[in-house]
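J.: requesting a structural model of the entry that follows:
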Amino acid sequence: MNYFEAVILAIIEGLTEFLPVSSTGHMIIASSFMGIATEPFVKLFTIAIQLGAILSVLVLYFKRFFKSVNFYLKLIVAFIPAAVFGLLLSKKIDELLESPLAVGISLFVGGIILLFVDKWFNKPTIHEEENVSYLTALKIGFFQCIAMIPGVSRSGATIVGGMSQKLSRKVAAEFSFFLAVPTMFAATAKKLYDFYKEGHTITSEQTNLLIIGNVVAFIVALLAIKSFIGYLNKNGFRIFGWYRIIVGLAIIILLLTGHKLQII
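T.: Here you go, the predicted model:
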């Protein structure tokens, strides 16, 4: 991986982390086009730079993280399912991270679901985060587990999960952002542990790539979050659904016609 590839992946991460289109899926496809998808450091990079994007949540919602102890307890409860399933299925998840076909199928199926989400869950009763119960937080946490399949979208799964529990689009989206903080910190720590356990080391140049990637992802995500919340409140999910369907179909067709989605 070179610096140009690192910046491109970081921009993709910052733009897509909080959209229901799957940041991981987009980075898998982009790294496949670049011919670097199977490199161990690239797998670490695509997880680790999500921290940069997640830190934008801490900056934009700084006061919310000092509001009450219940806020943190809800996030812990919602995080537990992903922590358990992540540990149990880590090897299978790593295998799927190399599969553009899995991404294509997930994007397509998820796109169809997003076309109807606004009609299915159009009568929210929870308009403030304070009214989210612990049980509701746990249910949203189980939705997050679905996003372990590349291409599903962590934010998409948790936002839809929140809306299914009567949260408004805005509250569901914001709770998804908050839940990303412990989830991505844990995912990065686990990925670093596995990276070293497998006998790899991080060079000084790779350290620089990680720093640059996180900084770029952070800046881009800052701009993306507010835009997404505003658009979502006014227009809903349909455009994201159509986008996923088109991209997913394109990936599936390319693969079925013999393309490797990899540039050597």
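J.: drop to CA atoms for contacts and neighbour counts, all remaining ones
T.: Fine.
J.: in the stretch 1-150 of the chain, which spans are helices?
T.: All helices of the stretch 1-150 of the chain, identified by DSSP state H, counting those that start in this stretch, fall at 3-16, 23-34, 40-48, 50-60, 69-88, 90-96, 100-120, 134-146.
J.: nearest to Val160, out of those helices?
T.: Relative to Val160, the nearest member of these by CA to CA is helix 100-120, separated by 7.2 Å.
J.: compare with the first, here's sequence two:
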Amino acid sequence: MDASALLSALLMGIVEGLTEFLPISSTGHLILLGELIGFEGPTSTTFKIAIQLGAILAVVVVFWRTLLDLALRAWRPGPERFYAINILLAFLPAMVIGATFYKVIHDALFDPYVVCAALIVGGVAIIAIERWRPDASIRSVAEIGPLAALLIGFGQVLAMIPGTSRSGATIITALLLGVERRAAAEFSFVLAIPTMFAATVYALYKARNDLDMSGMAQIGVGFVAAFVVALLVVRWLMRVIARIGFTPFGWYRIALGTVMLAVLTLG
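T.: Model prediction:
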């Protein structure tokens, strides 16, 4: 394994960690970066799936107290039960629709031009919703009701289009429903655990014939990089999101999508 292969794996892992939980689309960034650096790995699809587990682990570490409370107390009446039920309700749409249309979505939409278009459209949506969203009436995750949770889950379905952003789709849907920014971010991050884990396991199963032990060094480097960077990003975002909002990410999406569209068009 040469140094350039490990360096490309490191770059991919860093980008995964940076983008997975920001509303800017990790899948879109990985597709675009892979195109730019000509990434080749154990198979690029298998590599991208595996390093997502590093990002998932970061969220588990950040929210371990919340997850422990849910595991211990969701079995009896109380706020933890409502929290767990809402996560399940928000998870169901993506599970059902994703499992049904996985191949169609992957074959038809995993394209750099689709990513660029989704980045730009999503950026405009974020800016517009941040400007005209209703006043926050739901101040904590415990106040999110079952209907709101289910609607957030249907918002998450939009993230199956690469470039849309899973966290962006869920957070923006939550803001439209009157959820306060920090609560919207927390719900999105905790929802990511079952969603991303299920998607990763399913994708690994679909790619099982491509799996082998070659390229394990690349996968290891990408996994660790994604974990460390995602850990820092999630902790930072939870501290500052109430103050900075999501508008800067919207402008970033528009700028990146426009520049990359020009690069792709010009060859």
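J.: out of the helices of the stretch 1-150 of the first structure, which is closest to Glu174 of the first structure?
T.: Closest to Glu174 of the first structure of the helices of the stretch 1-150 of the first structure is helix 50-60 (CA to CA; 9.1 Å).
J.: what's that closest one aligned against in the second structure?
T.: With TM-score structural alignment applied, helix 50-60 of the first structure matches the range 52-62 in the second structure.
J.: how about stretch 232-248 of the first structure?
T.: Under TM-score structural alignment, the match for stretch 232-248 of the first structure is residues 241-257.
J.: what does that stretch contact?
T.: Stretch 241-257 of the second structure is contacted from outside by 22-24, 115-127, 130, 181-182, using CA atoms under 8 Å, 6 or more residues apart in numbering.
J.: Throw the helices of the stretch 1-150 of the first structure into TSV and include distance to Leu255 of the first structure, thanks.
T.: Shown next, in TSV, are these (distance: least, CA to CA, whole Å):
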stretch	distance to Leu255 of the first structure
helix 3-16	22
helix 23-34	12
helix 40-48	21
helix 50-60	27
helix 69-88	28
helix 90-96	15
helix 100-120	7
helix 134-146	24
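J.: would you turn the ones you listed into CSV with mean neighbour count and distance to Leu192 of the first structure?
T.: As requested, the helices of the stretch 1-150 of the first structure are exported to CSV (neighbours: other CA atoms under 10 Å; distance: least, CA to CA, whole Å):
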stretch, mean neighbour count, distance to Leu192 of the first structure
helix 3-16, 22, 18
helix 23-34, 23, 17
helix 40-48, 20, 7
helix 50-60, 22, 13
helix 69-88, 17, 14
helix 90-96, 14, 13
helix 100-120, 21, 23
helix 134-146, 21, 20
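J.: for Val216 of the first structure, which of the ones you listed is the nearest?
T.: Nearest to Val216 of the first structure, of all the helices of the stretch 1-150 of the first structure, is helix 3-16, at 5.8 Å by CA to CA.
J.: now the angle from the closest one to helix 50-60?
T.: Using axes from the mean of the first three to the mean of the last three CA atoms, to 10 degrees, the inter-axis angle of helix 3-16 of the first structure relative to helix 50-60 is 50 degrees.
J.: with the second structure overlaid, how far apart is helix 3-16 of the first structure on average?
T.: Superposing on the second structure places helix 3-16 of the first structure at an average distance of 0.7 Å from its equivalents, by mean CA distance after the TM-score superposition for the first structure.
J.: contact partners for Ala78 of the first structure?
T.: Listed by CA under 8 Å, 6+ apart, the contact set of Ala78 of the first structure reads Tyr134, Ala137, Leu138, Lys139, Ile140, Gly141, Phe142, Leu179.
J.: show me what the third one aligns to in the second structure.
T.: Okay, so that is Leu138 of the first structure. In the second structure, the residue equivalent to Leu138 of the first structure is Leu150, according to TM-score structural alignment.
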